[in-house]
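[1] coordinates for the following, if possible.
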Amino acid sequence: MPSLFESPHIPFELSSSRRTGGRARPTDTRLDLQRVRRGVYIPTSDWAAMGHDERYRAFIHATLACSPTTPTLSHYSAAAMRRLPIVGGWPETVHTVVSERGGGRSSGVYTRHRTSHPPEVDVIDGVRCTSLERTIVDVARTGSRASALSMADHAVRLGHTTTDRLLEEDRRLGTGRGSHQSRALLAIVAPDAANGGESFVRLLLHDAGFVAPTLQHRIDDSDGLVGYVDFAWLDAGIVLEFDGFRKYATLEYTGGSPEDVVWREKRREDRLRAVGLRVVRATWDDLTGPAPRLLDLVSRAGAPRRRLGGNEGAR
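    Okay, the predicted model is just below:
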């Protein structure tokens, strides 16, 4: 059975009828193949070993391998290739950018974005992608606000770009669809946000009109370091901890069993309360829905609000 291509080390296999509709299974009748997209398969064991992000990148590579052209990835697809975080799920299409005068329409596999501002292009894993700044600004203008803020926080935190460079790219694209949204988001980028969940929490708090908390603040007691809390309103004596569950399930965080982590977290919370702090805990479940429970939790704890606050909601 022919292989589609050598790079990027993904063992794709081609349906014998891909060029005539791709409805058939590969000519090899083995049952240990997983369909990545129409006409393209991968060994089931390799697919099972992939995470959520890797599977979307595999879908991108499989789609481009079937393309007679070499499009430039943009928006979510460029973000995935750049290993930027997302809040929620990846799309079911490959996003590309085309000039206003050229390029085809979006199809079942591709979402094509027309632009009058040609992007700078980088090649990542053999694939043409919009620049980092353009990718983030594009998502900020037309995509999920929570994902865009998470991507911006992440890229700035790692030193891959700066808020000024993101704002400069946003200005270069001019006014138009989504420009107000992108400017508002880029104004609250915070490199101290540790992960996408914390970026989402900040966006919810901002939209609900709460005073911006201090991030990753160090707390000490008479015995020394208690830890770094995710969010703190120190004047109000309130800290907010976001539990994304990952630390309870992986050895990277546990250094032992999940039970050990739970015990250490309880001990840490006791020490925080002992120095006079009110501790609020939130999980992913508290961030969803039309009225996220997070907002009620921090409001009842007494978190301060801005005199004038937006209420745009986070997606």
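[2] alpha carbons only for contacts and neighbour counts from here, please
    OK.
[3] report how many residues lie close to G209.
    Applying other Cα atoms under 10 Å, we find 19 other residues in the vicinity of G209.
[4] so the residue nearest to it when sequence neighbours are not counted, which of the three states?
    If the residues on either side of it in the chain are set aside, G209 comes closest to G309, at 3.8 Å by Cα to Cα, 6 or more residues apart in numbering. Here G309 takes the coil state, with states given by DSSP: H, G, I helix; E, B strand; the rest coil.
[5] center of this structure, which residue is that?
    To find the centre residue of the chain, average its C-alpha atoms and take the closest one (Cα atoms, centre = their mean): that gives I86, at 1.6 Å.
[6] how near is that one to H75?
    The span separating I86 from H75 equals 11 Å under the rule Cα to Cα, to the nearest Å.
[7] the residue nearest to the centre of the chain reaches S150, doesn't it?
    Yes - under the contact definition of Cα atoms under 8 Å, I86 touches S150, with a separation of 6.8 Å.
[8] overlap of the contact sets of the two?
    Listed contacts common to I86 and S150 are G196; contacts here mean Cα atoms under 8 Å, 6 or more residues apart in numbering.
[9] what's the first helix or strand after the helix or strand harbouring A140?
    Remark: A140 resides in helix 132-142, with elements defined by DSSP states H and E. Past helix 132-142, heading to the C-terminal end, the next element that is a helix or strand (DSSP H and E) is helix 145-157.
[10] let me see the contact set for R218.
    Neighbour list for R218: L225, V226, G227, Y228, V229 [criterion: Cα under 8 Å, 6+ apart].
[11] would you say the first one is within a strand?
    Yes - secondary structure assignment (three-state DSSP) places L225 inside a strand.
[12] packing partners for the longest helix along the chain?
    The longest helix of the chain (DSSP state H) is helix 258-274. Under the contact criterion of 3 or more Cα pairs under 8 Å, 6 or more residues apart in numbering; DSSP states H and E, the helices and strands touching helix 258-274 comprise strand 224-233, helix 246-249, helix 251-254, strand 278-283.
[13] mean neighbour count and distance to G126 added to these, as JSON lines?
    Supplementary listing: the helices and strands packed on helix 258-274 in JSON lines, determined by neighbours: other Cα atoms under 10 Å; distance: least, Cα to Cα, whole Å:
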{"stretch": "strand 224-233", "mean neighbour count": "17", "distance to G126": "37"}
{"stretch": "helix 246-249", "mean neighbour count": "14", "distance to G126": "31"}
{"stretch": "helix 251-254", "mean neighbour count": "13", "distance to G126": "31"}
{"stretch": "strand 278-283", "mean neighbour count": "17", "distance to G126": "38"}
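[14] now those as TSV including distance to E100?
    Conversion of those to TSV gives the following (distance: least, Cα to Cα, whole Å):
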stretch	distance to E100
strand 224-233	44
helix 246-249	43
helix 251-254	47
strand 278-283	43
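[15] let's see this one next to it:
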Amino acid sequence: METFARSSLIDLGSTDDQLRASVQDGALQRVRRGHYAQVESWRSAYVEERQRALAQAATRSARTPPVMCRATAAAMHGLPLFRLEDERVHVLAGHGGSGTQSDAVIRHREHTDGSFVVCDGVRVTPLVRTVFDVARTARPETALACADAALRRVSRPQRTRQVDEAASREFCEQFRQVIAEHPGARGVKQARRIGELMDPRADSPGESVSRLYLVQLRVRAFAVQRPVMVASGRTYWVDFEIQGVFGEYDGAVKYRDREMRGNREPEQVVFEEKVREDEIRAATSRRFIRWTSSEIRSLATYARFLTDNGIRVPASA
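    I've put the predicted structure just below:
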């Protein structure tokens, strides 16, 4: 995702009148003051890509590079922003600064120790602080997906099934320490809850949200990432076991993202998933249910899906 500074476009021969005409014609989109993007690229980009592009544009145009925070810092750290609704760039106002906002930027006056890291040329709050800020200010679905991804990064850096328990404990302890340092911060109660729920075994935001909803619905007898050995001696891992039923979240990225497909064609991935499920059924005689983002678009929708598939959901949930 690339943005173009007005000054660069002018240097290449464009005029302000031409830029305005391109915006009116739908070829360019003005994404912030003095910065443009191709409309199709911008509209098709994920929210994380747009946040990164805006953060880099803000950094390039600033006399003193700002420190990005909250969702913007999360995007620069490579964390997911599942269902993020507010796409404005989040910036620390600095000591003595005031919290202000516009259509494009929100400046936060918050207590920090002044530390930052640099991600792709952009100054951002450190990873643990970033997760804390998202955990306390974003909706729970966004918060847990972000926290799970951060914990997965530090404790499963190679995306294997083996969790580095020491690294996981260290991150969780650092997270609790940040909470303790901000007892009166907005949303700290939710941050504590996210800290209790975050789990490095989740492989996608969809899994994180599914687990969150299972907890919120008070569904009993569920576990995550269950190993199943099949007749060939191979071990498969199933996303969920819920009351004796195997369940998996099917995210579209599994089929669209070439890296996640291992350079296989989508049709091959679908076929291998079918073979895998058949082997698991044969080895366990368990029922197998699958769901997508449609089934977790809301807590009520997921509750209906579970009930329709024979999962007991408390009536008071």
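[16] of the contacts of R218 of the first structure, which are reproduced in the second structure?
    Contacts conserved in the second structure for the contacts of R218 of the first structure, counting by both residues aligned by TM-score structural alignment, their matches' Cα atoms under 8 Å: V226, G227, Y228, V229.
[17] coming back round to it: what residues are up against the nearest residue to the residue nearest to the centre of the first structure once chain neighbours are set aside?
    What sits nearest to I86 of the first structure in space, not counting adjacent residues and going by Cα to Cα, 6+ apart, is S147, at 4.8 Å. Taking Cα under 8 Å, 6+ apart, we find S147 of the first structure in contact with P85, I86, V87, G88, V139, G196, F200.
[18] in helices only, show me those.
    Of the positions in these, V139, G196, F200 sit in helices, assigned by DSSP H.
[19] aligned to the first one, what sits in the second structure?
    Using TM-score structural alignment as the criterion, V139 of the first structure maps onto V134 of the second structure.
[20] residues contacting that match?
    The neighbours of V134 of the second structure, taking Cα under 8 Å, 6+ apart as the test, are R70, A71, A74, T142, A143, C146.
[21] again, 10 Å this time
    Each residue near V134 of the second structure by Cα atoms under 10 Å, 6 or more residues apart in numbering is listed here: 69-74, 81, 140, 142-144, 146-147, 187, 191, 194.
[22] just name the closest of those to R33 of the second structure, please.
    Using Cα to Cα, T72 is the member of the contacts of V134 of the second structure that lies nearest R33 of the second structure, at 17.6 Å.
[23] so that closest one touches L54, yeah?
    Yes - judged on Cα atoms under 10 Å, T72 of the second structure makes contact with L54 at a distance of 8.7 Å.
[24] these two: which has the busier surroundings?
    In this comparison of T72 of the second structure against L54, neighbours counted by other Cα under 10 Å, the higher total goes to T72 at 30 against 25.
[25] which residue lines up with D220 of the first structure in the second structure?
    Aligned against the second structure - with TM-score structural alignment as the criterion - D220 of the first structure pairs with M229.
[26] can you count the residues close to that match?
    Here the number of neighbours of M229 of the second structure (other Cα under 10 Å) works out to 14.
[27] what residue, apart from its backbone neighbours, is nearest it spatially?
    Take M229 of the second structure and drop its neighbours on the chain: the residue closest to it by Cα to Cα, 6+ apart is T235, 4.3 Å away.
[28] got it, and D103 of the second structure?
    Leaving out its chain neighbours, the residue that sits closest to D103 of the second structure by Cα to Cα, 6+ apart is R88, at 7.0 Å.
[29] related to what we said a few turns ago, I'd say the residue nearest to M229 of the second structure and Q225 touch.
    No - if you go by Cα under 10 Å, T235 of the second structure and Q225 don't touch, sitting 11.6 Å apart.
[30] redo the ones in helices among the contacts of S147 of the first structure as CSV? Include distance to G237 of the first structure.
    Shown next, in CSV, are those (distance: Cα to Cα, whole Å):
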residue, distance to G237 of the first structure
V139, 36
G196, 25
F200, 22
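[31] looking at the residues you listed, which is nearest T111 of the first structure?
    T111 of the first structure lies nearest to V139 out of those, by Cα to Cα, at 13.2 Å.
[32] relative to L272 of the first structure, how far out is that closest one?
    If you measure V139 of the first structure against L272 of the first structure using Cα to Cα, the figure is 38 Å.
[33] now A236 of the first structure
    Taking Cα to Cα as the criterion, A236 of the first structure is separated from L272 of the first structure by 14 Å.
[34] re the thing from before, any shared contact partners between I86 and H75 of the first structure?
    Residues within reach of I86 of the first structure and of H75 at once, by Cα under 10 Å, 6+ apart, are A148.
[35] what's around G174 of the first structure, how many residues?
    The number of residues packed around G174 of the first structure, counting by other Cα under 10 Å, is 10.
[36] chain neighbours aside, what residue packs nearest to whatever residue of the first structure lines up with C69 of the second structure?
    In the first structure, the residue matched to C69 of the second structure (TM-score structural alignment) is S74. Take S74 of the first structure and drop its neighbours on the chain: the residue closest to it by Cα to Cα, 6+ apart is T96, 4.8 Å away.
[37] what does D199 of the second structure give?
    Sequence neighbours aside, D148 is the residue nearest to D199 of the second structure in space, at 5.3 Å (criterion: Cα to Cα, 6+ apart).
[38] what is the aligned counterpart of D203 of the second structure in the first structure?
    When the first structure is aligned by TM-score structural alignment, the residue opposite D203 of the second structure is A194.
[39] repeat for H182 of the second structure
    For H182 of the second structure, the residue aligned by TM-score structural alignment is L173.
[40] what do you get for R32 of the second structure?
    In the first structure, R32 of the second structure lines up with R37, judged by TM-score structural alignment.
[41] next, count neighbours for that match.
    If we define neighbours as other Cα under 10 Å, then R37 of the first structure has 16 of them.
[42] at which residues are the strands of the first structure located?
    Secondary structure of the first structure (DSSP state E): strands located at 13-14, 33-37, 40-43, 72-73, 94-99, 110-115, 121-124, 127-130, 214-221, 224-233, 238-243, 278-283.
[43] tell me what the last one is packed against?
    The one in question is strand 278-283 of the first structure. Under the contact definition 3 or more Cα pairs under 10 Å, 6 or more residues apart in numbering; DSSP states H and E, strand 278-283 of the first structure sits against helix 196-207, strand 224-233, strand 238-243, helix 258-274, helix 293-301.
[44] and the fifth one, by the same measure?
    Where contact means 3+ Cα pairs under 10 Å, 6+ apart, strand 94-99 of the first structure is packed against helix 52-65, strand 72-73, helix 75-81, strand 110-115, strand 127-130.
[45] good, wrapping up.
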